[in-house]
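[1] okay, here's the prediction I keep looking at, along with the sequence it came from:
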Amino acid sequence: MSAPLHYASLLEVSALVASGDISPVGLTELMLERIAAVDPALNSYLLVTADTALAEAAVAEAEIRSGRHRGPLHGVPIALKDLFHTRGVASTFGTLAYRDFVADSDATLVHRLKTAGATILGRLHLHEGAFGEHHPALGRCINPWNEAYWPGGSSSGSGAATAAGLCFASLGTDTGGSIRFPSAANGVTGLKPTWGRTSRHGVFPLADSLDTIGPMARNAADVAAMFNAMAGADPCDPTSLSAPVPDYLAALDGVLGARGLRIGIDEVYLETGVDDETVAAMRQAIADFRDLGATLVPVTVPDRREATLAQMVITDTESAVFHKDVFEADKSLFGPQLAAALERGISYDALTMSRAYIKRDRFKGEIARLFSSIDVLISPVYPMVGALYEEMDSYLADLVGFLGFTSPFNVSGSPSITLPCGAAAVGMPIGMQLIGPHLSEPTLLRAAHAFQQATDWHTRHPPRF
């Protein structure tokens, strides 16, 4: 392992912990020291739970020493986007409106990660209510690669902390791109699962029928290890899927590259409105997959405009359902972008909402038909190499274009994995996403792992940290 310990992969650190070469307490102390030294420049954590992290690490250490090793997450420090109910720990949801909220029980996914033995370092920064922008009172999260650039959608703290070596993996949520944007912007690997594959019980919602929770880490194998602990039905969440859960990590073993994988290529889709460096990185990634034995299949991606517009209406409306009472009691607690979304959601009439849900159903059918001939669709994440903070207003003025590669696949409920595939001249990472049919996470993880076995983009780290 040539990288510093804080930049090791989750599975590398897990092996060191399991062998006794490093103690969970020592590892947690190292990470807390690094957070204290580095995070003031990044603002990726809203709350560091040092005392509980050290207590969890001590329990893990005692269990491992006594021969009770729970698996690859045991004794490994991770962090949570500040949306997840965690017993006895204050949460903000990224807004002043919920700053005094303390849960009396853990979200299902928090419980599952704790049961797997993970050590939770703290609560990560996010866009207010998982929407739009950071609340002005909480400050911006900073991209560790370049402070001038946006660190991605609402899971910004998850992307920045994972990229900067402030945790070995994190949880993000995705309603319109908020795992995929920060994964691409920070050069990490993130999985947006099939809608319903992970429980939403105990998670503050943005839009109930779109929200998806997934892991973010430094490579696909680490993501698979996290997902093993997360995926599966939950009796507390009746929308969770009951399909059997495979061993995602074991499925990576013995894969002969991407041989036989049918990758859909839509030339128009790849290039429309996308900058030259992103297109070049995508084309090189396609060539890499071809060299790994994949079959390239020409396809036509269904029109995404109406699906993107539908996603925006559904998000506004369902967010308003959750926030309406608190919002109308004191609107001053909400930042400008979330407040505007809630006003829109409250104002929509029944016909507008019905049209959005009809468009969603139609697009789901079109995407299902697309995947009848391919295993994976390869896609940009967003249209440019990074998004400059100072230009966000202009990007958001064309929100349909900005969200056009991500939000349609929230509408369809399709799983997607985002991973780095290049670097821009300014030094920023370039990400791609692989999208599949429902419950194709094993295929997506295998494809991403094969690509990462053949390339080194995922091993690069922000030079400033």
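    Thanks, I have the structure now.

[2] going by C-alpha atoms from here, please, whenever you check contacts or count neighbours.
    Fine.

[3] tell me the secondary structure at the nearest residue to residue 442 once chain neighbours are set aside.
    In this structure, residue 442 finds its nearest non-sequential neighbour in residue 248, 5.8 Å apart by C-alpha to C-alpha, 6 or more residues apart in numbering. Of the three states, residue 248 takes coil according to DSSP: H, G, I helix; E, B strand; the rest coil.

[4] how many neighbours does residue 248 have?
    22 (other C-alpha atoms under 10 Å).

[5] in contact with it, which residues?
    224, 225, 227, 228, 441, 442, 445 (C-alpha atoms under 8 Å, 6 or more residues apart in numbering).

[6] so of the residues you listed, which ones are in helices?
    Counting by DSSP state H, the members of the contacts of residue 248 that fall within helices are 224, 225, 227, 228, 441, 442, 445.

[7] try it against this one:
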Amino acid sequence: MTTPTSTEIPFLELHEVSTLIRTRQLSSREVTEATLERIDDLEPRLQALTTVMAESALAEADRADALLSRGNWLGDLHGVPVAVKDLANTHDSPTGAGTMIHADFRPDFDATVVARLRSAGAVILGKLRLTEGAFTGHHPALPTPVNPWDAETWSGVSSSGSGVATAAGLCFASLGSDTGGSIRLPSSANGVTGLKPTWGRVSRHGIFALAPSLDHIGPMTRSSRDAAIVLRAIAGHDPADPTSSLEPVPDYLQRLRVDGAPVVGFDRKLAEEHFDTATNEMLEDTIETVTDLGWRVLAVETPGFEAAAKEWTALCGVETAGVHSETYPARADEYGPDLSGLIEIGRGLSAVDYYRLLESRRDFTGRMRTLMADIDLLLLPGIGVGSPTIAQMANLGSDQKLFAAVTVPTAPIDNCGMPSITLPAGFTDRGTPLAAQFVGGDFTEPLVLAAGHAFQQVTDFHTSHPEL
């Protein structure tokens, strides 16, 4: 691989910059300095980061270079600059979780995912902006990240900063969280690859929760191959999080080949009822692509996605009310309207209401497992409305059709906890990204990642970048 110019470095894929560092064509310090310079240049416009950790990042880069000079290579993340969503604890930087109440909170330990990134040799550039408490709206007193493709286009929620920074070349990978779509929506909006792992695959220790039984932590990257690298570093059981899975962690990078011809389920009726024209055209193009790969596309009937999406808000609200019980309603005036509204929904439900929601969730999960027993992957969009504008999304709370288009392909997959990958899969007439989503059965991350990699071997949507 030839040494890239300074203008080419920001949009290298993670595995490419890793190779350049490992072979000492570039030092980690050179890459980190170039990325910090880009942040200095673009961050005032994009508002993707809450904290830039320049001093510690350069120190980590120097340590990575020193280790490499002695022949010690820690793996594919060695010396590579990444950033983390500002709900993951960092011992050397505040963790505000998009709130005003916790804006100055300084934890004394790293979240397990952050500690594992650091152990793998990654350079932590900074903390990425998110919506208040990882729900749907940014706190009115805080900036909203700007979509690098088009300032009038929605940048997604809640991992908005992660999507913007990864798309704009401000980091080579980022961490996001997904409770109702918060990896998949900003990945779709910003044209990056996002992996939501199986619930429990990645530790939540040291993560500010939105709704613990729905929260998933995962990578946002420029390719499925890069997502495999990050997931390999952060996945696995953590004694500090008893809910993390004991399921062995495979070498995702070594399993990026699809064995045989996967069966892909597609519910055309669901798509026609809930997704817009641009999205459905993208899905048909995706079907054509995977058919050309030799995969079989099977018509399926998905089990109650619309009802599951509607129930998600109440399920999330109950848990969120518990998470915030020490500060809400005691400090309700410090909350923004979206998060406080969700908490009020949760506080307003009875024990019988919650019991019925849990029974419905268990039923939906069982029916999803039955569906996935007959197929390998389920095709959905990353979002059911093609690259919505900020003006459109202002009506999310009042427009039921828009709400369904956003939540139907996302929230149910959190309810059942299955893994999915979101992939750039087209563009609107405005030149903004569209995205497809492949969902797999429990702990089928190797297949999901391999499917994403195969798709990206025959398409180039993921190699397009915004002009900044």
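    Good, I have the coordinates. Note that the coordinates shown come from a computational prediction; the quantities given were computed from them, not determined experimentally.

[8] ok so, going back, mind putting the contacts of residue 248 of structure 1 into a markdown table with neighbour count and distance to residue 311 of structure 1?
    Formatted as a markdown table, these follow (neighbours: other C-alpha atoms under 10 Å; distance: C-alpha to C-alpha, whole Å):
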| residue | neighbour count | distance to residue 311 of structure 1 |
| --- | --- | --- |
| 224 | 26 | 28 |
| 225 | 21 | 30 |
| 227 | 24 | 26 |
| 228 | 20 | 29 |
| 441 | 25 | 22 |
| 442 | 19 | 26 |
| 445 | 25 | 26 |
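
[9] out of those, which is nearest to residue 167 of structure 1?
    Of all the contacts of residue 248 of structure 1, residue 167 of structure 1 sits closest to residue 225, with 14.8 Å by C-alpha to C-alpha.

[10] now the closest one: closest residue in space, sequence neighbours ignored.
    residue 249 (5.6 Å).

[11] equivalent analysis for residue 442 of structure 2, please.
    Leaving aside its sequence neighbours, residue 442 of structure 2 sits nearest to residue 418 (C-alpha to C-alpha, 6+ apart; 5.2 Å).

[12] residue in structure 1 paired with that neighbour?
    Counting by TM-score structural alignment, residue 418 of structure 2 lines up with residue 414 in structure 1.

[13] and that match, how many residues sit next to it?
    22.

[14] where's it, which helix or strand?
    Using DSSP states H and E, residue 414 of structure 1 maps to neither a helix nor a strand.

[15] look up how far residue 231 of structure 2 lies from the counterpart of the residue nearest to residue 442 of structure 1 in structure 2.
    Matched to structure 2 by TM-score structural alignment, residue 248 of structure 1 sits across from residue 252. Using C-alpha to C-alpha, to the nearest Å, one gets 8 Å for the distance from residue 252 of structure 2 to residue 231 of structure 2.

[16] next one: residue 302 of structure 2
    28 Å.

[17] sorry, back to before: and which of the ones in helices among the contacts of residue 248 of structure 1 is nearest to residue 418 of structure 1?
    Residue 418 of structure 1 lies nearest to residue 445 out of those, by C-alpha to C-alpha, at 10.0 Å.

[18] isn't the closest one up against residue 224?
    Yes: under the contact definition of C-alpha atoms under 8 Å, residue 445 of structure 1 touches residue 224, with a separation of 6.9 Å.

[19] confirm that residue 426 of structure 2 sits in a strand.
    Yes: Residue 426 of structure 2 sits within a strand when classified using three-state DSSP.

[20] mind listing what it touches?
    If you count contacts by C-alpha under 8 Å, 6+ apart, then residue 426 of structure 2 has 282, 433, 434, 435, 461 around it.

[21] can you list which of those carry over to structure 1?
    With both residues aligned by TM-score structural alignment, their matches' C-alpha atoms under 8 Å, the contacts of the contacts of residue 426 of structure 2 that structure 1 also has are 282, 433, 434, 435, 461.

[22] which of those count as buried?
    The neighbour-count test (16 or more other C-alpha atoms under 10 Å) marks 282, 433, 434, 435, 461 as buried among these.

[23] what about the second one, distance to residue 372 of structure 2?
    Spatial separation of residue 433 of structure 2 from residue 372 of structure 2 under the definition C-alpha to C-alpha is 28 Å.

[24] next one: the last one
    To residue 372 of structure 2, residue 461 of structure 2 is 27 Å away according to C-alpha to C-alpha.

[25] same check on the fourth one?
    Noted for residue 435 of structure 2: a distance of 21 Å to residue 372 of structure 2, by C-alpha to C-alpha.

[26] returning to what we had before: make TSV out of the contacts of residue 426 of structure 2 and add distance to residue 350 of structure 2.
    Listed next are those as TSV, based on distance: C-alpha to C-alpha, whole Å:
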residue	distance to residue 350 of structure 2
282	42
433	41
434	40
435	38
461	47
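
[27] so can I have TSV of the residues you listed showing secondary structure?
    Output for the contacts of residue 426 of structure 2, formatted as TSV (three-state DSSP):
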residue	secondary structure
282	helix
433	strand
434	strand
435	strand
461	helix
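
[28] quick check: the two most widely separated of these?
    Longest span within these, C-alpha to C-alpha: 282 and 461, 11.8 Å.

[29] which position in structure 2 aligns with residue 101 of structure 1?
    Counting by TM-score structural alignment, the partner of residue 101 of structure 1 is residue 105.
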